[in-house]
Structures are given as C-alpha cells and as structure tokens.
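Undergrad: Model the structure of this input:
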Amino acid sequence: MTSKHIVVIGAGYAGLSAATRAGRGGARVTLVAPESRLLHRIRLHETAAGREVPRPTIAHVLRGRPVTHLQARVTELDLAGRKVFTDTGETLAYDTLVYALGSRTSWQDVPGAAEHAYSAERAAELSRRIQDAPVPGTVAVVGGGATGIELAAELAEAHPDWQVRIVAAGAVGGHFSERGRAHVRKVLDGLGVTLHEHTAVTAVTADRLETAAGPVPADLVVWAASLEVHPLAAEAGLAVTANGQAVVDDHLRSVSHPDVHVVGDAAAVVLPGIGRLRMACATAQPMGSYVGRLLAGRTTGPFKYRYATQCLSLGRREALVQLIHADDSMRQGIITGPLGRLTKALIVNAVPLSLR
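TA: Got it, this is the predicted structure:
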C-alpha cells in the first residue's frame, strides 16, 4: 500500500514551512523549486547594499524531514489529472498539492521599467553594479512602501557618496501611523534621501525617470512599486480573484479544487473581523505552517491569524516597529532606536529557524 503523496510547489517562506511540517505526518512529500537556497526576501535590501546575508540551503531547512527536494521549475499543472509538470521533463502525480509560488515584482506595464530597472529579486546584481560604477551617481527607488523605504535607507547608508531618491505615486510610508511616518521621514532625511511624493512614473529610460511632474535624473533605477502573483494558478484553472490570487476556504483549500491548498502571497485569504490578508512574510509563513500541520493531522480547525506589528529596517542603526491592531489598522505606538533595531533583527533572524 503506497502512502499519500503531497507535492509542494515553491520554496519561499510559505512553501518551506508547509513542506517541513507536512513531512511529519507519514505521507511522501516532494518539494519542487528551482532554488538551492532560501531567497530570504525580507533581507534583500541588505543584499542590495552589498552586505553578506546568511541564506540557508533548502537541504539544511529540510534536514531530518522525509521531504524530497526536486530542483526544477514547474511549467504546467494538470488539476484534473493531479499532475505537476517541470522544466526538467519530470512529471509528478499527487494526492494533495500545496501551491506556494508566491509573488514577484510587478512592472505595472510602465514602458522601459523591465528593461532599465532593477527589481528587488536582482539585489545582488544591483550591488555589483553600484560597486563597479566608475563614479558615484544617483539611485532612484520607485515605490514608497516598506520595500522601497528599506532599499533607499540601506543604499543611502552603505553608499553615502551616491544620491538616493524615492519616487512614489503616493506619500512615502503613507500606510503607517502619523508617528511612524514622521520617524521614517526623519531617518530618511538624516541619510540624505530625497523624496518625490505623489509623483507617478510614466516611463523609465537609461538615465532618468519620466513622471507626470517632469523628468527625474537616475543613473540606476530600483523598482519596488508593487507585487503580482505568479500566473500559473489562473492558467491551470484554479478559481482566482481579479489580481490572480487563488480563492480559498477557511482551511486554505481552493474553492474550485479542494485537493489543492494555496498558501502565501498566491492566496486570497479573507478572515472574519480581519479582512483580506496582505502579501507579506508575516502572513505567508503562518499559512504554510498551518497547512503543513493540517496535512500532517496535527490540526483540524480553520486557519486563524491576527496582526500584531509591522517592522521596518531603516539602515543598520535605525528601525521602525509599528504597533498595529489585529485587523492591520495602525496604532499610534511605535518602537524606534536601538530597541526597534534589536526587535527587527530578532524577528528577521528567527524566520529561517521557524521554517521548521
């Protein structure tokens, strides 16, 4: 009698958390992902600044678990036949599929963005480009959310000879509380970062940004405006929202294909009293952990989640820990300075350990 086969696709925070826990339930588990190491997206701003960031190997995360890592990229799903096709030519049959392909940078159809800008996923390449530049120049970070702020602060601190700008369609850090926004602006000002707020980018060229307010000079452009989910869920036939996220029930099962669980940024999760969860490591990892435990028979109830804080790195010496309500709305309370930096560091360093 063969054991149940669980296939997990995607080795980000959600996928790895699901695979390590599902492996405790006696089923065969196969993790399909092309990477050999954890991307560790929440530390890409450090990589962009040229800092060494520990990235555990997937083999190390899976150690001691009965999980096989197939290093391949998923190219197609046959949901009716319960099969996963890969770019290595291997086809996997599954009893249960965990879809955890997550999200990626969205270029928002802005002309020239994909050709001339660096996404956060290309952080190492961006770092080399800055280091190899014959003279300092200007870096324009497009996006005033958490990713853009972290990238701008880290780059400005690591490369003080470079001029760093943030170009944002809205207010920089506009989703934080009034005190949180004030702290972000104070730190960015101290680092010499120039803010271009309420400035929508209309095109990117080799040496500037075109905006509705006029051109913004930029020797290098970093794109951190928004994220989009992988299109495979929609292409395969899962029920999805307008932005391509899979619609799931309270056990994170696809409403159209109950043998498929969807976790992380790929899932449109709506919880009573909370609303729709945002794309973030803070939500992805708990989803993966929950589904892994569910498949291992270690829990039976519906998925539950409550927000508590949102942490923001502001270089090596500053941070913002924004206290938030359970529904993700802002409190006025913040933690900054050494204690904020220590809190942020503890959370970031705990993430690889908690994957198991």
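Undergrad: okay, CA-based contacts and neighbour counts for the rest of this
TA: Noted.
Undergrad: part of a helix, is Glu235?
TA: Yes - assessed by DSSP: H, G, I helix; E, B strand; the rest coil, Glu235 belongs to a helix.
Undergrad: Report how many residues lie close to it.
TA: The number of residues packed near Glu235 is 13, by other CA atoms under 10 Å.
Undergrad: How about His196?
TA: 20.
Undergrad: you'd agree it is up against Ile166?
TA: Yes - contact criterion CA atoms under 8 Å: His196 and Ile166 qualify, at 6.0 Å.
Undergrad: Val269 against Val248, yeah?
TA: Yes - contact criterion CA under 8 Å: Val269 and Val248 qualify, at 6.5 Å.
Undergrad: show me the contacts for Ala22.
TA: 6, 29, 291-296 (CA atoms under 8 Å, 6 or more residues apart in numbering).
Undergrad: this one next, for a side-by-side:
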Amino acid sequence: MQHRIIVLGAGYSGAFAAGRLARRLHRDDVTITLVNDEPDFVERVRLHQLAVGQDPRPRPLSEMFAGTGVELRLARVTGVDVDRKTVAVTDVNGGAGELEYDTLVYALGSGWNDQGVPGTAEHAHEIASRPGALRLRERLAGLDAGQPVAVVGGGLTGLEAVTEIAEARPDLAVALVTRGALGDRLSGKGRGHLRKVLGTLGVTVHEHATVTGVEADRVTTADGTAVPAAVTVWTTGFAVHPIARATALEVTGTGQIVVDDTMRSVSHPDVYAVGDAAMVMGPGDKPLRMSCASGVPTAWQAANAIAARLTGGKLPHMPIRYFNQCISLGRKEALIQYVTADDRAVDAALTGRFAALYKELACKSGAWGVAHPTFGLPTRRRAVRKAARTGAAVKASAPA
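TA: Next up, the predicted model:
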C-alpha cells in the first residue's frame, strides 16, 4: 500500500517540498499530491513588479512537475482534521471533496496583515497575493498624473513596493509612511544608499509615523498628520493562513504551527509545517522571519526528514541561517545588506547596478530551485528501492 503524502500550498516552500519529496522517494512506494488554488507558481518576490504593469514569466505548475509523479490538485483548502487525517477541499469548479493522508506537509503560508487599523480592509491595497497585486495594478493604471500614493510599512516589502511604483510612475506623488526610522534594520551604508535612491525617485518619507486610520483619500497618523493617498498600499507584515488555528495542532498566538528542528509538529507527528506557516527557531534562539529566505530551507529540512523516516535513513540537522537581505529598489537599483546568522545587519552592503543584477539572480534562482529541488544535494531513491526489495513497507517506517 502506497504511503500518501499531501502537500498543502504551492508557494516557494510547498512547491519545493513536493518536488524534493518526489525526487527522494520512489513513486511505487508513495503518492504525492500537491494542493493549490492557482494553476501557476506565483513568484511572490515579484508581485510589486506585477502591480506596476510588468509581466513576470508565467510558470505553470503542471509544467514544473511534469514527469515527477507529483499529482497537482487545483483546489482551495477549507479545513484540516488532524485526528482523522483528512483535508477538506473545494475544487476550482466548486465541487467539494476530502483527501486522506498518511503524512501532511502544511505550507499554506501567509497573507497581508491589516493590523486591525480602521479602514485598512476597506480602502487599502495589498501585494501579498497575486489577486491583490492585480487589483493594485488596475487601480494604479487609472491614476492621473500628480495623484498621491502612500505605501505604509518600511520593511523589505514596503521598500520594494514604493521604489517600484515611484520608478514606474514618476508622474505620481509617492510617499512612504514608516513607524520607525527609515531603514532602521540596515547598516549605515545601507541606510545612506536607501535615502539616496528614495530622494532620486522623489519619494516623500514620513518617519516615526504610526498609521491609525485609512480613508479613501488619506492615511492618518497618531500625531494627527493626514498623508494624502488616492491609493494606499499596505505592507506592514504578514498574517498566517487561519486554518491551522482551527485544528487540534499546537500553534502559537499568531497561528503558526509549533515544530521541532525537522519541521515536524510537536503535537501531531504525521504533520510537518514549512515556510511562514511554521514557528521555527533559528540562530540566537530567534524565530525565523517570514520570507522566501526562510521558507526554502525549512522545506528542504522537512522533505529530507520525511524521506529519512520513511526509509530508515539519517535525520537531517542542517542549521538554518541568514546571509543577506536582497532588496530591489526599482529595476536599476538594489541593496544587498549582509547580515549575521541571526539576521542582524553588518557593515558590508552591496549597492547600485551590480546589486540589482545580484537581486535579479536571486529571484531567478529561487524559482529555478523550486523546479530543481535536488540541486547540490544527494538523492535517497536507492535507499527507498532497497527497502522495497527487502520487503520493508514504507508505511511501516512512517512516523508513529
């Protein structure tokens, strides 16, 4: 009897995990089903480009997983029962169904977080999803010259969004509203370059400004300042998909699934969580930040751990650490901020055109890595085949 593996979500983490599992386990022994509500792999790190009218290369999941043995199920996940080991889904045509699993990889990721600020849900735009980026694209295209755009949030997403908009639409009055100091997590060199680029692009910066309300034509800060905004783009962090919180899984206050160092749920050993959906402790005993840079290594760890437990192999214990933060600042500029293992900025930073090329390479390699998840890593297929030849059932070796 084949061991049934279901992967929920085909973002960077889920797609990488599914592909790596397919390459480490033999299809005679396992079935791998990847559940996603869109037919294409969405490069989340390019959604700010999509929002300003650029068209990143389409990447159909059916092509990415052709010949791998991964079955693609186009459906929306509506519930998970970790006691019955079932996943409730609604297909793209509206039909409901239920999938049974032996091992579940939960990779539903995250969406935008409105932080509960009044008016945000009604008036602000998000770029944490492809539909959101497309709605913003349509709205920006309809703006006349001189109209104001406010980007709220001074993190990496906000910096990439505000510079992309300002570069693509120099005729607009673009502003950045940030709760802290501009680039407060960057090095001195990084902050200096960031200010230079924003100044060149004509971006007005409102620092130490906490937004307390969003209206159709403005955002209001805690000191009463009204920042004009025909369009408000909200980039103040991410919130995880709510389904995990509704299950019996042990989760944090933010709804992230609590896992061990192999990405295995501490409460339900047949469930693994990867990417933004997982609470993973990194160097310095600090939680990993929600990002592609965190998601792919957690997927690698989970896939290797599942393969090892199914085949009797050695469990992986790869330290997950950071090396840099790659920030695009439009198409011609970027900032590569080098960091410590626990994501603290160091003095070294790469800027300018070469940094932009570096950032583009990072984006391309991220998508390429999803389609080639065994790059530089050994395969365990022979171990699976050996287990099959000796009569050892893969399922018997599954997590207890």
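Undergrad: Could I get the TM-score for this pair?
TA: Laid over one another, the chains give 0.97 as their TM-score (TM-score structural alignment, normalised by the length of the first structure), with 355 aligned residues with a CA RMSD of 1.3 Å.
Undergrad: looking at the contacts of Ala22 of the first structure, which has the most residues close by?
TA: Result: Val291 is most packed of the contacts of Ala22 of the first structure (other CA under 10 Å), 30 neighbours.
Undergrad: hey, where'd the strands end up in the stretch 201-350 of the second structure?
TA: With DSSP state E, counting those that start in this stretch, the ranges of strands along the stretch 201-350 of the second structure come out as 204-206, 211-215, 218-221, 226-228, 231-234, 238-240, 257-258, 271-273, 278-279, 281-282, 286-287, 324-328, 334-339, 345-351.
Undergrad: Quick check: the counterpart of Asp261 of the second structure in the first structure vs His257 of the first structure, distance?
TA: Matched by TM-score structural alignment, Asp261 of the second structure corresponds to Asp250 in the first structure. Note on Asp250 of the first structure: its distance to His257 of the first structure, by CA to CA, to the nearest Å, is 14 Å.
Undergrad: what does Arg104 of the first structure give?
TA: Taken as CA to CA, the span from Arg104 of the first structure to His257 of the first structure is 24 Å.
Undergrad: Same question for Ala27 of the first structure.
TA: 20 Å.
Undergrad: which of the two has more neighbours?
TA: Each of Ala27 of the first structure and His257 has its neighbours counted (other CA under 10 Å); Ala27 has more, 18 against 15.
Undergrad: which part of the first structure lines up with the strand ranked longest in the second structure?
TA: Taking DSSP state E as the criterion, the second structure has its longest strand at strand 70-81. Using TM-score structural alignment, strand 70-81 of the second structure lines up with residues 67-78 of the first structure.
Undergrad: Residue in the second structure paired with Gln310 of the first structure?
TA: Gln310 of the first structure maps onto Gln325 in the second structure, with residues paired by TM-score structural alignment.
Undergrad: Please tell me how far that match sits from Val197 of the second structure.
TA: Counting by CA to CA, the gap from Gln325 of the second structure to Val197 of the second structure is 17 Å.
Undergrad: Likewise for Cys363 of the second structure?
TA: Plainly put, Cys363 of the second structure is 21 Å away from Val197 of the second structure if you go by CA to CA.
Undergrad: same thing with Gln256 of the second structure?
TA: As judged by CA to CA, Gln256 of the second structure and Val197 of the second structure stand 36 Å apart.
Undergrad: Which one's more surrounded, the two?
TA: Per other CA under 10 Å, whichever of Gln256 of the second structure and Val197 has more neighbours is Gln256, with 26 against 17.
Undergrad: Can you tell me how far that one is from Ile306 of the second structure?
TA: 20 Å.
Undergrad: Could I get the full set of helices for the stretch 101-250 of the second structure?
TA: For the stretch 101-250 of the second structure, the helices defined by DSSP state H, counting those that start in this stretch occupy 120-123, 130-141, 156-168, 188-201.
Undergrad: quick one, which of the ones you listed is packed in tightest?
TA: Comparing these by mean neighbour count (mean count of other CA atoms under 10 Å), helix 156-168 comes out on top with a mean of 23.
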